[in-house]
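**Student:** Below are the sequence and a predicted model; questions follow.
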Amino acid sequence: MAQLNVKVGGLDLKNPVLTASGTFGYGLEFADFIDLNRLGGFIVKGTTLHPREGNDYPRMAETPSGMLNCVGLQNKGVDYFCEHIYPQLKDIDSNVLVNVSGSSPEDYAECAARIDALDHIPGIELNISCPNVKDGGMAFGVTCEGAASVVRAVRQRYHKTLIVKLSPNVTDIASIAKAVEAEGADSVSLINTLMGMSIDIERRKSRLSIGTGGLSGPCVKPVALRMVWQVARAVNIPVVGLGGIMNAADAIEFLMAGATAIEIGTANFIDPTTTIRVIDGMNEWLDSHGVKDVHEIIGCLK
């Protein structure tokens, strides 16, 4: 058995496999399918300062080799999480992380501060792909200034591991990664979904209630892999790679491109045991190739 443990910020992961927010609920929903304690960590669904209803239905659509969604961060708010969900998660022997979203830097910071008080939540992932309501709806994560403003506000009030999830809907993702690193991010995760749409030609309408949505699944993997490779060469903090990972071979590609850890997202909808299959498959590959420690392949791309 190869050594699979890695470190992301202050997080000690028993293996590099995490789950992507929005695809794993609160983790509890998957407890009947897998042993949550085997995961390097899992990231619970997007959490905001106040409850959100999300977008109208339909808000999911299948596409070739992927899916679109415009769920809209439906959740019951951070206080509900702290009071009702956290007590069910705190004794799991894995890194339980919370994905934090907001509509202003102040919202993000207040939400993060309330999670900071929870002893058994060692880190958060900031979703900076949210629209800035004060700036005409433009996502924070598409400019260096917007991304930096959120991280700066959160870093002042959050003292544990801070992972920033980057949007791929930009021209230069490496510059944005460097901007959040400069403001105190402990790690970056990428990619979030690509913007896309699908049209029902019989109804002459979009298949999603708000017209467009986030594209995920195997179809985005080549883009995600390229962006992870670019960012890993540009920053000095750990990179967490995600986007279309379906099996151990996919995960290993991301590690070779420079990711220290990976997240599995859309694949969880297809097979709820994907995470465990990836952990076991990674172990088998490393053993069969004489690799004693996963660090030997991280960033090894020639």
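**Tutor:** Now that the structure is in, tell me what you want to look at.
**Student:** switch to C-alpha atoms for all contacts and neighbour counts from now on
**Tutor:** Will do.
**Student:** thought residue 67 was touching residue 194?
**Tutor:** No - Residue 67 sits out of contact with residue 194 when judged by Cα atoms under 8 Å, with a separation of 10.6 Å.
**Student:** also this one, for the comparison:
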Amino acid sequence: MEFVKDTTAGPDLRVKIGSLELNNPVMTASGTFGYAREFERLMNLHRLGAVIVKGISLFPRPGNPPPRIVETACGMLNAIGLQNVGVDRFITEKMPYLNGLNVPAIVNILGGSVEEYREITARLEGVPGVAGIEVNISCPNVKEGGVAFGGDPKMAAAVTKAVKETCSVPVIVKLSPNVTDIREMARAVEDAGADSISLINTLIGMAIDLKKKRPVLANVIGGLSGPAIKPVALRMVYEVAGAVSIPIIGIGGIETAEDALEFMLAGASAVQIGTANFVNPRASEEVVEGIAKYVQEEDGIESVRDVIGGLKLDWIKD
């Protein structure tokens, strides 16, 4: 489907993720935006390209004991433990509100087995307002001795295939950066039918309290996010863009429109704003405004789609 330019409107910020057309390329990252209602008095939710909700499991999860968040240099560590209300309560308590927004709601899902992913997807199929599924494969695979789906191409492909076979909406697979070759993982989920890939999830890290000589997090280790991981995320988006043909959604340390546009130049069709939401609740809305200004003012740019993959390498000599 070709986009038809509306000459009466403002800058053309529309992008496509599979069959899903977004009014702009800015999404919220799962786990940093709750179920959207939490931010309704802090920003204009209708300005977003899409909302991606807190990860949903088959049954409710209480999460890890505190302390489970700690600020680090240029970022934060979290070990929330995927706390959520479970898929059934999510459908009855959260989806009616999300369905009332005029932006797509994408549901992030997680599981301990291929069967759990399939079952969650089946329960979400046909629920009004569910515009897409984002598959978090950085979860322990209970049936495989604690190995993460996101670290094994075959298991990642199996989960992707199961979800894709069970739903009729676009499927986005969220990749872990804690792998040897991110391109191998990306190709595996693309071959299994993924409509899009989002990356990166958090890096593994820890913090230590020197006075107490103890880990700061009760879980000992956690996920590192924020500006500190941006260079790693940019590199991985660039590598994956050269390895697959499906759309990519960039994540990792994005705080400003400039950050978002760098990811798009590297090959991302859209971006997700995560840790910045904790620092500035209007961060996502401000990124949309900044991208619009760039498209409007930059020479040779007619739409935001002209930015995607536009990184210039011609100055590099052999």
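**Tutor:** Nice, thanks for sending it over. Please read all numbers here as calculations on a predicted model, not as lab measurements.
**Student:** Fetch the TM-score of the aligned pair.
**Tutor:** The TM-score (TM-score structural alignment, normalised by the length of structure 1) is 0.99; 302 aligned residues with a Cα RMSD of 0.8 Å.
**Student:** quick revisit: which neighbours do residue 67 and residue 194 of structure 1 have in common?
**Tutor:** With contacts taken as Cα atoms under 8 Å, 6 or more residues apart in numbering, residue 67 of structure 1 and residue 194 have 214, 215, 216 as neighbours in common.
**Student:** among these, who's most crowded?
**Tutor:** Among those, residue 216 has the most neighbours (other Cα atoms under 10 Å), with 28 neighbours.
**Student:** Contacts only, for that one.
**Tutor:** Taking Cα under 8 Å, 6+ apart, we find residue 216 of structure 1 in contact with 66, 67, 68, 193, 194, 243, 244, 266.
**Student:** Let me know the closest of those to residue 27 of structure 1.
**Tutor:** For those, the minimum distance to residue 27 of structure 1 (Cα to Cα) is 14.5 Å, reached by residue 266.
**Student:** Surely that closest one is in contact with residue 24?
**Tutor:** No - in this structure residue 266 of structure 1 lies outside contact range of residue 24 using Cα under 8 Å: 9.3 Å.
**Student:** what about these two, which has more around it?
**Tutor:** Neighbour tally, residue 266 of structure 1 and residue 24, criterion other Cα under 10 Å: the higher count belongs to residue 266, 25 against 21.
**Student:** Give the aligned equivalent of that one in structure 2.
**Tutor:** Pairing criterion TM-score structural alignment: the partner of residue 266 of structure 1 within structure 2 is identified as residue 275.
**Student:** Verify the contact between its match and residue 228 for me.
**Tutor:** No - using Cα under 8 Å, residue 275 of structure 2 and residue 228 do not qualify as a contacting pair, with a distance of 10.8 Å.
**Student:** joint contacts of those two?
**Tutor:** Listed as contacting both residue 275 of structure 2 and residue 228 by Cα under 8 Å, 6+ apart are 75, 253.
**Student:** May I see the buried residues of the lengthiest helix in structure 1?
**Tutor:** Of all the segments of type helix in structure 1, defined by DSSP state H, the longest one is helix 274-288. Neighbour counts using 16 or more other Cα atoms under 10 Å place 274, 275, 276, 278, 279, 281, 282, 283, 286 of helix 274-288 of structure 1 among the buried residues.
**Student:** ok, now stretch 107-120 of structure 2?
**Tutor:** For stretch 107-120 of structure 2, using 16+ other Cα under 10 Å, the buried residues are 107-114, 116-120.
**Student:** mind giving me TSV with the residues you listed and columns for distance to residue 63 of structure 2 and secondary structure?
**Tutor:** Formatted as TSV, the buried residues of stretch 107-120 of structure 2 follow (distance: Cα to Cα, whole Å; DSSP: H, G, I helix; E, B strand; the rest coil):
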residue	distance to residue 63 of structure 2	secondary structure
107	19	strand
108	16	strand
109	15	strand
110	13	coil
111	14	coil
112	15	coil
113	18	coil
114	21	helix
116	18	helix
117	19	helix
118	22	helix
119	21	helix
120	18	helix
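**Student:** Contact partners for residue 189 of structure 1?
**Tutor:** Contacts of residue 189 of structure 1 were listed using Cα under 8 Å, 6+ apart, and they are 163, 164, 165, 166, 239, 240, 241, 242.
**Student:** Of all the residues in stretch 262-282 of structure 2, which ones are buried?
**Tutor:** Within stretch 262-282 of structure 2, the residues that count as buried by 16+ other Cα under 10 Å are 262-277, 281-282.
**Student:** Which of the contacts of residue 189 of structure 1 fall within helices?
**Tutor:** Counting by DSSP H, none of the members of the contacts of residue 189 of structure 1 fall within helices.
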